[in-house]
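1. Let's see this in three dimensions:
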Amino acid sequence: MVKEQISVFDMFKIGIGPSSSHTLGPWRAAQRFVESLRTRNVLDKVTGVNILLYGSLAKTGVGHGTDIAVLLGLSGCDPVTFDVDQVTPRVQHIKDSGQLMLSGNYKIDFSYSQDLMFLYQQSLPFHPNGMSLQAFLADGTAVSETYFSIGGGFVVQENDTESVLSEVDLPFPVDTAQELMVWCMRTGLKISELVLENELVWRKEEQTKAGIMEIFKVLCECIYKGCHTPGVLPGGLNVERRASKINNRLLKGRSYHDFDSWLEAIRAGGNDFNYILDWVSCFALSVNEENASFGRVVTAPTNGASGVIPAVLQYYITFHNAYQEEKIIQFITAASEIGSIFKKGATISAAMGGCQAEIGVSSAMAAAALTECLGGSQRQALMAAEIAMEHHLGLTCDPIGGLVQVPCIERNTMGAVKAITAAQLALGSNPDKARVSLDAVVSTMWETAQDMNVKYKETADGGLAIKVPLSLPEC
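-> Okay, the predicted model is just below:
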């Protein structure tokens, strides 16, 4: 059996919001379908396509932009490079013209109302996030493929999991926290150092570090843009963006002209507890407001939870004077290893496990990374991850209107604060006296996910999603 071996760049992917499983995953699936047609040498023979969205992808598809993602993926656009300001105009043109440029080169007729189907009452057995793509050819035949978006932008094809599994000979293979701890004890390596050693199987160290810094660059751009963009989020909930107002209030007129001088302006405000707490919330809000606006974000490990790790990392580099490349790389690599343990032992898909699989996992990742960066031992880092997840167990996913806004955006602030608290608790504790292990929490999270009612798993069929009318503003 092939074991799942996850790179830091699997956990952290650059893409477009608002959802990794409902936007980025379907976008990648559509790209794969186009490539499959190209491989079969039938791309120029396609006369029409059908898009079938099942289960959770159907129920919250419009709010999560699943329809938009698939159309752009079929059109040959890439979520890493596509101009986010062109998302709405490009899709609107497809709807208005009744035509789609397949792979960007082949014009076919396409009816949004007839060729894109939301199958609300049907779900495929493998995973709630299922979708089928059908291409009709000029000779009367058709090509059909089914994909599953399994969380964090990971995509598998029906009867073929090779798309996310790669058989490589890692020097330090890790599936559980216990295995990670054994390797750390044998080698004396920090979690982040062990990750960098494993990454050498895929690429040179300088390439890995350069890639991580590119991830960090996108994180910074997202935070900075989110903190300087006022207005109301799209989708009909009329949720007001708050990060820019908090940014202005906290800075009190201090001047700056770019990201670096902005950090200096923030630091100039001091180290009062309330001041720092407000900034942590501001950082998290900024990312998820960008995410909700089809902005460019980084899965961390998902889009819905994309504000937690950036907020904690920004807190670390700003208020601990750690704006250094080696510290940033240490933070992101350590976080990625914790995320991979959750993905292997449980899930990072809200459609499978509720919001504990997104905010909970991201909080655990951030807690462990912060603990290591602040000088904690490997065991204290794992303890921090355990503490963070333990207090997210059972968290439901109940997005109002199927939008990644309420309660998703504020939940990122909660996850960030819990991560910092967990790190502080772990740093001041003796792991020998811990009664709960990280592996026990991972196992418990998975059991909780299986017991959770489906209406609390990103379907908008329960919780706040059915208690708050769409016409009401966020409370």
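
2. switch to C-alpha atoms for all contacts and neighbour counts from now on
-> Fine.

3. and the residue most central in space within the chain, which of the three is it?
-> To find the centre residue of the chain, average its C-alpha atoms and take the closest one (CA atoms, centre = their mean): that gives residue 302, at 1.5 Å. Under DSSP: H, G, I helix; E, B strand; the rest coil, the three-state class of residue 302 is coil.

4. For the closest residue to it other than its chain neighbours, list the residues it contacts.
-> Distance criterion CA to CA, 6 or more residues apart in numbering; nearest residue to residue 302, sequence neighbours excluded, is residue 152 at 4.4 Å. With CA atoms under 8 Å, 6 or more residues apart in numbering as the criterion, the residues that contact residue 152 are 11, 20-21, 25, 299-303, 348-349.

5. What residues of the helix or strand harbouring residue 279 count as buried?
-> Here residue 279 sits within helix 273-292, counting by DSSP states H and E. Within helix 273-292, the residues that qualify as buried by neighbour count (16 or more other CA atoms under 10 Å) are 276-277, 279-292.

6. Here is the second sequence; please produce its structure so I can put it next to the first one:
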Amino acid sequence: MSHSMFDLFKVGVGPSSSHTVGPMLACARFSQFAIQALSLDAIHRVSVDLYGSLALTGKGHATDVACVMGLMGEMPATIESDDIETMTKMVKNGGELPFAGSHYVPFSWDADLVFHYDQVLPAHPNGMTVSVYDKKDKCLARKTYFSVGGGFVVEEGETDALASDFAPPYPFKSAAELLEQCDKTGMTISELMFTNEIAQAQYTDPSATRDTVNQGLDHIWQVMRECIDRGIQQGGVLPGGLNIKRRAKGMYDAIHDKQAHGLPTDSNDWVNLFAMAVNEENAAGGRVVTAPTNGAAGVIPAVLAYYDKFVSPNNPEGIRTFLATSAAIGSLYKTNASISAAEVGCQGEIGVACSMAAAGLAAAMGGTNAQIENAAEIGMEHNLGLTCDPINGLVQVPCIERNTMGAVKAINATRLALGGDGEHHVSLDSVIKTMHETGLDMMSKYKETSQGGLATNVIPINVVAC
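-> Modelled structure (predicted):
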């Protein structure tokens, strides 16, 4: 299985790739299926059943809102985040929903969105079922989907969310195979990824070129940069009921106050600011890039912004090298482990983002393939066992600060790797395998539920998180 760079980096909306982007995409896919396979006039009611982690932390992650937007035919990459609140109020107050964008059906927010807090579908912790009924309440169609992390959605019976007949010219399923391909061809990791990506683009569009891929990566960086800029400008309190104040604007003002008075600032102050700005935007439901998830969306943009400000300003080729290399590393985790916190804990989100960012920065700074693989290994090795325990199911505490820590760790991992010759005792493949095994062994209450770890000790289990 070959993962495109644009599978790992997707434009979407907050606060969660697995709990917001995935469910919206699943419901949008179902609405498209209904248009093609059913008579819309026969559809009188639609319902969504949410299971496992989607139920336990769904309200905190706006899963219900995402499902409704998807049923209306909206897609994560194109929906205007500023319009979501208006559309939500329209459905709640009007008691009907424009299914597939045009066919109005009665809709009860409480009755037609069902949270099964005590049930988990066997295939994955993030399971959901979408059903449509006729006027006699006979089920016309029902499909089950699994949101498997990073905005990837698998329909029940599918083996992979991205199943395709495309065969890349330089396939790899492990870091060892990736390095072997690079050794055989003399290419860097980013060059190999670009070669595969161009071939994949041409598989669907024969006119695609290197410029096509470059434009796509430039757009990803533009969205990241805009997200940072928006986050820096916003003040006030984040939605959700925890009354968490936005901090990025104050951090930005403090940095500039220091500069105005001739006082030194540390690059870490800027890295913290960049990551904080992105994940406050994500928590507020703003437009972000899943990198590779929303919960970890601030790590890679923060390290990229660090590179752009302190290492090599205004260097588009460096940015593209960074993103291509990061995507190569991310694809290894997607193939051999998981990027779903509901499945393996936060090591699968912040840990993977840290590993990807470390590799990308090492590549952009001219590291060898061996040093890049070492940077990725260090980035994950020191995130092993990281649990996912968001308070009230919101991607706020400890998630926002955790992105700052992941970004700083990534930069330090790069420094350690570039200070060596690439030789190291533990391979990236071994760390990925260990991360996966650790996630499988981790108790379920430490995997993106509202009932474990930090969340339990701040909000008792017997208090309903809603």
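
7. care to give me the TM-score?
-> Both chains were compared after superposition, and using TM-score structural alignment, normalised by the length of structure 2 their TM-score is 0.94; 452 aligned residues with a CA RMSD of 1.6 Å.

8. TSV for the contacts of residue 152 of structure 1, including distance to residue 47 of structure 1?
-> Converted to TSV, the contacts of residue 152 of structure 1 look like this (distance: CA to CA, whole Å):
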residue	distance to residue 47 of structure 1
11	37
20	30
21	29
25	25
299	35
300	38
301	37
302	35
303	34
348	37
349	34
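
9. hang on, the earlier thing: next helix or strand past the helix holding residue 279 of structure 1?
-> Next along from helix 273-292 of structure 1, by DSSP H and E: strand 296-298.

10. Average offset of that following strand relative to structure 2?
-> Its matched residues in structure 2 lie on average 0.2 Å from strand 296-298 of structure 1 after superposition (mean CA distance after the TM-score superposition for structure 1).

11. against structure 2, where does the helix or strand just after that strand fall?
-> Secondary structure here is assigned by DSSP H and E; on that basis, the next helix or strand after strand 296-298 of structure 1 toward the C-terminus is helix 308-319. Taking TM-score structural alignment as the measure, structure 2 aligns residues 299-310 with helix 308-319 of structure 1.

12. For the matching stretch, which residues meet the burial criterion?
-> With burial defined by 16+ other CA under 10 Å, the residues of stretch 299-310 of structure 2 counted as buried are 299-308.

13. Format these as CSV; extra columns: distance to residue 138 of structure 2.
-> Supplementary listing: the buried residues of stretch 299-310 of structure 2 in CSV, determined by distance: CA to CA, whole Å:
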residue, distance to residue 138 of structure 2
299, 47
300, 48
301, 48
302, 51
303, 53
304, 52
305, 54
306, 56
307, 57
308, 57
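
14. of these, closest to residue 102 of structure 2?
-> Within those, proximity to residue 102 of structure 2 (CA to CA) peaks at residue 301, which comes in at 37.1 Å.

15. if I pick the closest residue to that closest one other than its chain neighbours, what's in contact with it?
-> Leaving aside its sequence neighbours, residue 301 of structure 2 sits nearest to residue 224 (CA to CA, 6+ apart; 5.8 Å). For residue 224 of structure 2, the set of contacting residues under the criterion of CA under 8 Å, 6+ apart consists of 278, 288-289, 301.

16. Reduced to three states, what does residue 224 of structure 2 come out as?
-> helix.

17. Just to confirm, what residue in structure 1 is aligned with it?
-> With the correspondence set by TM-score structural alignment, residue 224 of structure 2 lines up against residue 219 in structure 1.

18. any idea how far its match is from residue 425 of structure 1?
-> Noted for residue 219 of structure 1: a distance of 27 Å to residue 425 of structure 1, by CA to CA, to the nearest Å.

19. same thing with residue 165 of structure 1?
-> From residue 165 of structure 1 across to residue 425 of structure 1, the span is 36 Å (CA to CA).

20. Residue 11 of structure 1 now?
-> According to CA to CA, residue 11 of structure 1 stands 26 Å off from residue 425 of structure 1.

21. So for these two, which residue has more residues nearby?
-> A count of neighbours by other CA atoms under 10 Å puts residue 11 above the other of residue 11 of structure 1 and residue 425, at 26 against 16.

22. For the more buried one, list the residues it contacts.
-> Taking CA under 8 Å, 6+ apart as the contact definition, residue 11 of structure 1 lies against 152, 299-301, 336, 339-340.

23. again, only using 7 Å
-> Residue 11 of structure 1 is in contact with 299-301, 336, 339, counting by CA atoms under 7 Å, 6 or more residues apart in numbering.

24. Map it across to structure 2 for me.
-> By TM-score structural alignment, residue 11 of structure 1 lines up with residue 8 in structure 2.

25. How far does the helix holding residue 279 of structure 1 sit from its chain's centre?
-> Helix 273-292 of structure 1 sits 17 Å away from the centroid of its parent chain (CA atoms, centre = their mean, to the nearest Å).

26. Run through who's touching that helix.
-> Counting contacts by CA under 7 Å, 6+ apart, the residues outside helix 273-292 of structure 1 that touch it are 17-18, 222-223, 226-227, 233, 241, 243, 246-247, 297, 303, 306-308, 311-312, 315, 404-405, 409-410, 412-413.

27. ok, residue 321 of structure 1 - how many residues close by?
-> Neighbour number of residue 321 of structure 1 under other CA under 10 Å is 10.

28. So residue 429 of structure 1 versus residue 436 of structure 1, what's the distance?
-> Residue 429 of structure 1 sits 13 Å away from residue 436 of structure 1 when distances are taken as CA to CA.
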